[in-house]
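[1] Sequence first, predicted model second:
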Amino acid sequence: MRPNSRFADVRTFDIDAVAAAAGADPDVLRLENLDTDVPPPPAAVAATTRSLDEGTGNSWLPFTGLPVLCEAVAADLRERTGVGYDPLREIVITSGGTSAVMPVLLATTQPGEPVVLTDPTYAGLLQRVRLSGARPHLVPLRVERGRWRLDREALEQVRSAAALLLMSPSMPSGAVLDRDDWEAVARVCDRTGAYLVYDAAMERIVFDGESHVNPCRVDGLAGRTIVIGSVSKEYRMIGWRIGWVAGPADVMARIRVAAVYNTTVAGGFQQRGAAAALTDPSGAGVAEAVAEYQARHDTVVRQLDGLPVVRAAGGWSCLVDAEAMGLDAATLSARLLERGRVAATPMTAWGGPVARRHVRLVFSNEPVERLSDLRARFDAALS
């Protein structure tokens, strides 16, 4: 078959392989996938059901999102970012947040241009950069005092970039970027003329009272930031597959075209459910969900005390350093499943040398009670 260079360095997530190996055994602790058992907002379920019953979402149009959802996204972003986005010109609804990434890359980069990401980063971001024809430039996350921190010295060395594609909290590490980090990002964007593509999927899932800084509130970033969001993480609405992109009108004109020709339209029934979640006066259970995720995270860290697990500042997962235990990540993952009955994904497709030495532990889909024997399972795997 005729080769295609775009696929030369693209790797699979490895999540599906670990899940398939785990099978349906109820004794296996499922820490490999970013699902959650914390329920979605009742208001979102009711609005989706009502739309199905009434047939109000069964349409191709409008291609770029129902006005009710575009307006809800604009109101939500105004509170988070301080920016007043035009719902019709500066917001596009997509089939999940990650489905927005490729249209954004196509609209902001040329083949071969560098895109800055962290190492580790979400494989769905990294591999899309490669598929778009752009070139990943990885900036390491470093462990300092038991927490992940952005290597700002390495970031400051960036001299050429079409975009910086960043998350906070970041998958899979749970790293949260602070104001000094975003100010360093602003300097790189100013020096290179790059866009900041900010994946805000987990923005409010932060632990330990950690303050979260939206980059649009940092001088020099609002006018060059493209925000990608979704209802999957904060609102626990994974199966709805609803996300959005917001940004300056000039680049959004290109993104709108790329998004329409990528998926045509996001599901109308689900859009009405997403609008209900965003406008739920009760807060849609976000604070309660974050408290539950922190309890699970803290259980994981407590169980693995003395092992090289890195505490997350937010998100749904944390990382354990396989190489610090004398194993590579693939071997640790295999031993955890075979000996400890723990499904956990090696980070071989999730970055460069930093990612490749780690295994991810997702705590969003297992309650504290199930996590309470994690140390015994690790001990069995390491014996």
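    Cool, the structure landed.

[2] contacts, neighbours, all on C-alpha from now
    Fine.

[3] and the nearest residue to residue 240 once chain neighbours are set aside, helix, strand or coil?
    Using CA to CA, 6 or more residues apart in numbering and skipping the chain neighbours, the partner closest in space to residue 240 is residue 270 (5.4 Å). In three-state terms, and counting by DSSP: H, G, I helix; E, B strand; the rest coil, residue 270 is helix.

[4] And residue 270, how close does it get to residue 238?
    Residue 270 is 11 Å from residue 238, where distance means CA to CA, to the nearest Å.

[5] Who has more neighbours out of these two?
    Neighbour tally, residue 270 and residue 238, criterion other CA atoms under 10 Å: the higher count belongs to residue 270, 24 against 17.

[6] my guess is that one meets residue 48, correct?
    Yes. The pair residue 270 and residue 48 passes the contact test of CA atoms under 8 Å, sitting 5.9 Å apart.

[7] The residue nearest to residue 231 when sequence neighbours are not counted: neighbouring residues, count only.
    Spatial nearest neighbour of residue 231, chain neighbours left out: residue 237 (5.5 Å); criterion: CA to CA, 6+ apart. Residues near residue 237, counting by other CA under 10 Å, number 25.

[8] What of residue 17?
    Count around residue 17 with other CA under 10 Å applied: 12.

[9] Would you confirm that it belongs to a helix?
    Yes. The assignment for residue 17 is a helix, going by three-state DSSP.

[10] what about it, distance to residue 343?
    10 Å.

[11] again, but for residue 224
    40 Å.

[12] Between these two, which is the more surrounded one?
    In this view residue 224 and residue 343 are compared by other CA under 10 Å, and residue 343 has more residues nearby, 27 against 20.

[13] Take this one as well and set it beside the first:
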Amino acid sequence: MSISARRVETFGTTIFTEINQLAQQYSALNLGQGKPDFDTPADIVAEMIKAAQSGQHNQYAPGPGIASLRHAVANHAARFYGLDIDPDQGVIVTAGATEGILSCVLGLVDPGDEVIVIEPFYDSYVPNILMAGATPVFVPLHPPTWTFDPDELRAAFTPRTRVLILNSPHNPSGRVFSREELSLVAELCIEHNVIVINDEVYEHLTLGGSTYIPIATLPGMFERTVTVSSAGKTFSATGWKIGWAYGHPDVLDGVARAHQFTIFAVHHPTQEAVAYALNQPDSYYNNFRTMYQSKLHLLMDALDGSGLTYRAPEGTYFIMADFSAVFDGMPRDFTRYLIKEIGVACIPPESMYSKGHVHIGKNYVRFSFCKSDQALVQAKGLLSKLRG
């Protein structure tokens, strides 16, 4: 007999846990989860150690986050995007972007509301919506260009639409949405009085000369956008789970109310280190993009010799690759084959689609390149066995 609450009875084990376990079982090279296999910069780690050893930062932090980090988030938004954020009323520090998204949904969405989700999507979005008693409405990106159909987007808006969740740079497709695309989203959200939850965790991971444009910078959108980001991707510190949400105090109020009873406060010494990290000079962010551009080329070189096809991503550290020329089956089937027989792990996207749209990604899997150069070179030899 099941004793789970109905709100979670459809939630299974996340695909990331499943693939990580399978990769470990078969000693496969893991290009699945977006978890760097190299460390956080040493000077940032040293700040966390210093904070922990100071004797002043090992008790509860303020619920909304420490003042230095809230100011650093506001300064970062002004520095890179020209946004004027109130550090006291317009920033909340969260337990990673995942908790930030959950607090946004719980604080802004009522039972019976509809939330537009662009798919494929990060796998926590839909469970968050369902736990809030709301209904997800799906708008797919169409491969191989990973663009949405404007008519399909328009049709998703109804009188019940409350929120649209936007992710750019987009996981898993690697798209960085253009100003034209964002302008259509903004136009529809203003017309229908819809709030945007903007997940920008890959904001500094733009590739090939692409430019990330926060939707909050578009006319009429700052007052209706909550922006969520984190330190995990930008500083190779996914285990620290320090994120933030920022925006106009009026739209952030509901998020703050939910956050205080979801997690209350997050790890204090690490907040001190992330406040330091956000103030890194431009050279850090430039070198960060250069590093990932190099890693992207290594993975593309590996894929070019495998028989898999792909579109070079504009952002994130992921590539969606089409396996239909080398394997006949669904993505989960191919992923298991790749792990067991080839020795490489990737992520199948079935859990990133609604049931009605899972066929759209039926030939694709996601590879991550947030790995050491040695691992990415090793991938070339392993993946070449696919063509053979």
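    The structure has been received and is ready for your questions. Keep in mind it's a predicted model, so treat the numbers as computed, not measured.

[14] Could you tell me the TM-score of the two chains?
    Remark: TM-score between the superposed chains equals 0.92 [TM-score structural alignment, normalised by the length of the first structure]; 378 aligned residues with a CA RMSD of 2.1 Å.

[15] hmm, back to that, what's the counterpart of the residue nearest to residue 231 of the first structure in the second structure?
    The alignment partner of residue 237 of the first structure in the second structure, by TM-score structural alignment, is residue 237.

[16] before we move on, back to that, so what's the residue nearest to residue 240 of the first structure up against?
    48, 57, 240-242 (CA atoms under 8 Å, 6 or more residues apart in numbering).

[17] ditto for residue 218 of the first structure
    Residue 218 of the first structure neighbours (CA under 8 Å, 6+ apart): 179, 182-183, 186.

[18] Ok, residue 177 of the first structure next?
    149-150, 168-169, 212-213.

[19] quick one: which of those has the most company?
    residue 168 (27 neighbours).

[20] That one against residue 182, yeah?
    No. Taking contacts as CA under 8 Å, residue 168 of the first structure lies outside contact range of residue 182: 10.3 Å.

[21] Spit out the residues that contact the two alike.
    Counting by CA under 8 Å, 6+ apart, residue 168 of the first structure and residue 182 have no contacts in common.

[22] any idea which helix or strand comes after the longest strand anywhere in the first structure?
    Longest strand in the first structure, counting residues (DSSP state E): strand 135-144. Per DSSP states H and E, the first helix or strand lying C-terminal to strand 135-144 of the first structure is strand 147-150.

[23] Give me the nearest residue to residue 370 of the first structure, chain neighbours excluded.
    Distances taken as CA to CA, 6+ apart put residue 29 closest to residue 370 of the first structure, at 7.4 Å, once the chain neighbours are dropped.

[24] check contacts around the one you found.
    Counting by CA under 8 Å, 6+ apart, the residues that residue 29 of the first structure touches are 341-343, 366, 370-371.

[25] Please, where are all the helices along the first structure?
    Assigned by DSSP state H, the helices in the first structure fall at 15-22, 42-54, 67-81, 101-108, 123-132, 152-156, 179-192, 249-263, 268-278, 286-303, 329-340, 353-356, 368-371, 374-382.

[26] hey, which of those helices is tucked in deepest?
    helix 268-278 (a mean of 25; mean count of other CA atoms under 10 Å).

[27] how far apart are that one and its match in the second structure?
    With the two structures superposed, helix 268-278 of the first structure lies on average 0.4 Å from its match in the second structure, counting by mean CA distance after the TM-score superposition for the first structure.

[28] So which bit of the second structure is that helix matched to?
    Using TM-score structural alignment, helix 268-278 of the first structure lines up with residues 268-278 of the second structure.

[29] and what of stretch 121-136 of the first structure?
    Using TM-score structural alignment, the residues of the second structure aligned to stretch 121-136 of the first structure are 121-136.

[30] So which residues make contact with that stretch?
    7-8, 11, 14, 98, 101-102, 105-106, 109-117, 171-172, 351-353.

[31] so how far is that stretch off the chain centroid?
    Its chain's C-alpha centre and that of stretch 121-136 of the second structure lie 15 Å apart, by CA atoms, centre = their mean, to the nearest Å.

[32] measure that stretch end to end?
    End-to-end distance of stretch 121-136 of the second structure (CA to CA): 12 Å.

[33] Next: stretch 148-160 of the first structure.
    Start-to-end, stretch 148-160 of the first structure (CA to CA) is 25 Å.
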